[in-house]
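[1] How does the following fold in three dimensions:
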Amino acid sequence: MAFIISLLMFPIHERLDNKMPTMRNTSALLSCVILTVIIVIPLLLVFTAIIQQGSSFSQGVYHWVAEGGVQDLLSQPYIVKIINFANSYLPFDTLEPSEIAQKVAELASSFGTHLVGMSASVVGSATSFLMNFGLMLFVLFFLLRDHDRIISSMRHIIPLSRSQEDRLLDEIEQVSKSAVMGSFLTAIAQGVAGGFAMWLVGFPGLFWGTMMGFASFIPVVGTALIWIPACLYLLLVGDTGWAIFLLVWSVAVVGSIDNILRPLLMQGSAGMNTLMIFFSLLGGLHVFGLIGLIYGPLIFAITMVLFTMYEEEFNDFLDKQDNN
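    Okay, here's the model as predicted:
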């Protein structure tokens, strides 16, 4: 990951290096500091706000349940019709509004406890992230400082011609940039658009916008994991207009960001069309986890380049094989 980030950070580092040609350690250190300011400080601010909004949201849900909000909801005429329909046709025990209200109250009372546990988990994950980030910065410092020497050593070891090496390294750089831009900028854009809509309809915008951003990394379903329950909730409490607005906004705006922006940012690498991008993202997630959103397209693109170079190098042999 440090190697990939060094490719992304190198234009900034090169400017610093040109201004301080005799101070390579200082320029590499400044590049690492800039990266830290860009990534870590905003993340800490966002996570703090998320925990605050999540806590306020859980308290609001608990008070709504305690003040009889569930009973008022279940007494709505269309909810009564749905329960009666379920009791008439579905093959299980009858649904009683009092039992449903009791179950919701139990969930609401335990929600705060779960949120505290999730907050502790987030803090633990943040600690682990900071440790790993510190290790990555340590490696990144040497990759930036000794960039030319490392690239020269790689060129010397790789058993390819200079033109093939240039092609392979250029492809790694291009796909690294497109994978980062395609995955993370799409998640940020969807989170901002979704959070704005959530704020308009009355939900904590920053909290649910961030949840939408994380959900956008999940293939196929993505942000629908967040906005579909939100639309259903608005329908149940009688805010039909806001529910329709959130549905239309999520499908037309948030969904179009994923369908247009991600493929657009990840085009132009090793002939990767939208379908191949999808499968490389899916395979990367399955094998490597979240970081596979970068590794999947990178591995796929390098493989395609190697196949193309092999075909060009042994084209005559392959034509003879086809004719035999």
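[2] drop to CA atoms for contacts and neighbour counts, all remaining ones
    Will do.
[3] Tell me which helix or strand comes right after the host helix or strand of Gln102.
    If you go by DSSP states H and E, Gln102 is part of helix 97-145. Using DSSP H and E, the helix or strand that follows helix 97-145 towards the C-terminus is helix 147-157.
[4] which parts of that next one are buried?
    Residues His147, Arg155 are the ones in helix 147-157 that count as buried (16 or more other CA atoms under 10 Å).
[5] neighbouring contacts of that helix?
    By CA atoms under 8 Å, 6 or more residues apart in numbering, the surrounding residues in contact with helix 147-157 are Leu143, Arg162, Glu165.
[6] And this one, please, so the two structures can be compared:
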Amino acid sequence: MVNELQYKKYVPITVFFLLVVLSFLLIKPLILSVLLSALLAYLCYPLYDWLRKKIKSKAISSLIVCLLVLLVLLIPAIFLMKVLVQESYIFYISAKQKITGDILPGCENFICQKITELGQGSDFQFHLQEALKTMTNLVITKGSELVLGLPKIMLNIFVIFFTLFYFFIDGKKFLKEIGQHLNIGKQKYLRILERMKEIIGGVVYGYLLIALIQGTLGGIGFWLFGLQSPFFWGVMMAFLALLPVFGTGIIWIPASLLLLLDGILQDSNGMIIRAIGLFAYGVIIVSSLDNLIRPRLMSGRAKVHPVFILLGTLGGLFMLGPLGIIFGPLILSLTTIVVNLSKNQ
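    Here you go, the predicted structure:
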């Protein structure tokens, strides 16, 4: 009889955990879409709140903001992916022609001849072509995967905007219910939410937005000074800007130096001026964002440690794909909240 009572005591707990596991497995394929929707809801909530006060309707306000988010994010993303794949292929073809042909056409001095001999060496050409092929194939393959996986992408987009609609309407209610179930005290829960807002603001505005601006300005600089595939290199610079150890200088410094060397060896004043202009543009326009704009965007927001940004970006990219660039640093940073909370307790 005693054993039977003990057995019955564990049945509800077992059923509860079984349901939790099954629920997680059900939403696991869509969990990134839900997280992205929650992030968009947080970022766009001020706009929704403003519209709600003007229109006096939660549903209409939420629908308008969802449509605006769809237009602002989806249409440019499709266009940018198309351009990125095209420029990657053009870059590969032009670079391959440069390697297999005359590296420095019109230049006949001793240095040019040695550089040409080095560049036309079979081993050098093979390894360089393989590196170019790998880099461009990666971009083209990912672009093709997006096209082939269009039904899955459409499903995820539907989930994002369906949940986004209700996050706007019932988001505060969701947060309130979560706080009641956590049972950690109202004041402590509010402090956690405030800290989460600061960290999300620090990651999104202090790193992601700055990286996007730096990549955009870098691509514009490549276009202004006549370098090939400006959009491709702009995307590369935006990604590298997320990594504290690297930065956009890994792209524009070698590009300006190679352009300068090309101009000197070919005795082209135009190339030399363009190289100096590109270098100055990189120093004054692109790199200065870290010192001028980042402090203003970070004002009143939590500063996230560069280690969390580096590890979160790379680890998130490998584990979660492109969205890991956003959620990787956020997950690591938010983990510190839980650790600090446990330490304080």
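[7] Tell me the spacing between Thr141 of structure 2 and Leu292 of structure 2.
    Per CA to CA, to the nearest Å, Thr141 of structure 2 is found 37 Å from Leu292 of structure 2.
[8] before we move on, what about Gly270 of structure 2?
    31 Å.
[9] for Leu71 of structure 2, same thing?
    30 Å.
[10] For Val192 of structure 1, give me its contacts.
    Val192 of structure 1 neighbours (CA under 8 Å, 6+ apart): Gly209, Thr210, Gly213.
[11] correction: Ser178 of structure 1
    Contacts of Ser178 of structure 1 by CA under 8 Å, 6+ apart are Leu265, Met266, Gln267.
[12] Need the three-state assignment for the last one.
    If I follow you right, that is Gln267 of structure 1. coil (DSSP: H, G, I helix; E, B strand; the rest coil).
[13] Also Val221 of structure 1?
    Three-state call for Val221 of structure 1 (three-state DSSP): coil.
[14] burial of it, as a residue count?
    11 (other CA atoms under 10 Å).
[15] So what does it match up with in structure 2?
    Matched to structure 2 by TM-score structural alignment, Val221 of structure 1 sits across from Phe246.
[16] what's the closest non-adjacent residue to its match?
    The shortest distance from Phe246 of structure 2 to any non-neighbouring residue, by CA to CA, 6 or more residues apart in numbering, is to Leu240 (6.1 Å).
[17] element containing that neighbour?
    Per DSSP H and E: helix 230-241 holds Leu240 of structure 2.
[18] Remind me what that helix packs against, helices and strands.
    Packing partners of helix 230-241 of structure 2 (3 or more CA pairs under 8 Å, 6 or more residues apart in numbering; DSSP states H and E): helix 58-100, helix 209-224, helix 249-265.
[19] Just want the angle from the last one to helix 230-241.
    Right, the one you point to is helix 249-265 of structure 2. 130 degrees (axes from the mean of the first three to the mean of the last three CA atoms, to 10 degrees).
[20] and what of the first one?
    With the same axes, to 10 degrees defining the directions, helix 58-100 of structure 2 sits at 110 degrees from helix 230-241.
[21] Quick check: Leu95 of structure 1 touching Phe85?
    No: if you go by CA atoms under 8 Å, Leu95 of structure 1 and Phe85 don't touch, sitting 10.1 Å apart.
[22] Give the buried residues for stretch 112-126 of structure 2.
    Cys112, Thr116, Gly119, Gln120, Gln125.
[23] quick one: contacts for the second one?
    This points to Thr116 of structure 2. Asp102, Ile103, Leu104.
[24] and those as TSV, adding secondary structure?
    TSV is the format used below for the contacts of Thr116 of structure 2 (three-state DSSP):
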residue	secondary structure
Asp102	coil
Ile103	coil
Leu104	coil
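[25] Next up, the contacts around Ala131 of structure 2.
    Per CA under 8 Å, 6+ apart, neighbours of Ala131 of structure 2: none.
[26] repeat for Phe300 of structure 1
    Phe300 of structure 1 sits in contact with Ser280, where contact means CA under 8 Å, 6+ apart.
[27] same thing with the one 4 residues further on?
    In this structure, Met304 of structure 1 makes contact with Ala270, judged by CA under 8 Å, 6+ apart.
[28] Now with 6 Å, please.
    If you count contacts by CA atoms under 6 Å, 6 or more residues apart in numbering, Met304 of structure 1 has none.
[29] Check which element follows the host helix or strand of it along the chain.
    Using DSSP H and E, Met304 of structure 1 sits within helix 292-313. Once the chain leaves helix 292-313 of structure 1, the next helix or strand it forms, by DSSP H and E, is helix 315-323.
[30] now what about that next one, what contacts it?
    Contacts for helix 315-323 of structure 1 (CA under 6 Å, 6+ apart): none.
[31] now that helix, how far from the centre of its chain.
    44 Å (CA atoms, centre = their mean, to the nearest Å).
[32] Over to stretch 325-336 of structure 2?
    13 Å.
[33] Stretch 123-143 of structure 2 vs structure 1, average offset?
    Taken over the aligned residues, the distance from stretch 123-143 of structure 2 to structure 1 averages 5.9 Å (mean CA distance after the TM-score superposition for structure 1).
[34] can you check stretch 160-170 of structure 2 too?
    Counting by mean CA distance after the TM-score superposition for structure 1, stretch 160-170 of structure 2 comes out at 2.3 Å.
[35] quick check: that stretch aligns to which part of structure 1?
    Stretch 160-170 of structure 2 maps onto residues 136-146 of structure 1, going by TM-score structural alignment.
[36] what does the matching stretch contact?
    Here stretch 136-146 of structure 1 has contacts from Ala2, Arg24, Ala28, using CA under 6 Å, 6+ apart.
[37] quick revisit: the helix holding Gln102 of structure 1 versus helix 147-157: what angle between them?
    Using the same axes, to 10 degrees: helix 97-145 of structure 1 against helix 147-157 is 90 degrees.
[38] can you give me how far helix 97-145 of structure 1 is from the chain middle?
    That offset, for helix 97-145 of structure 1, works out to 15 Å (CA atoms, centre = their mean).
[39] repeat for stretch 66-76 of structure 1
    That offset, for stretch 66-76 of structure 1, works out to 36 Å (CA atoms, centre = their mean).
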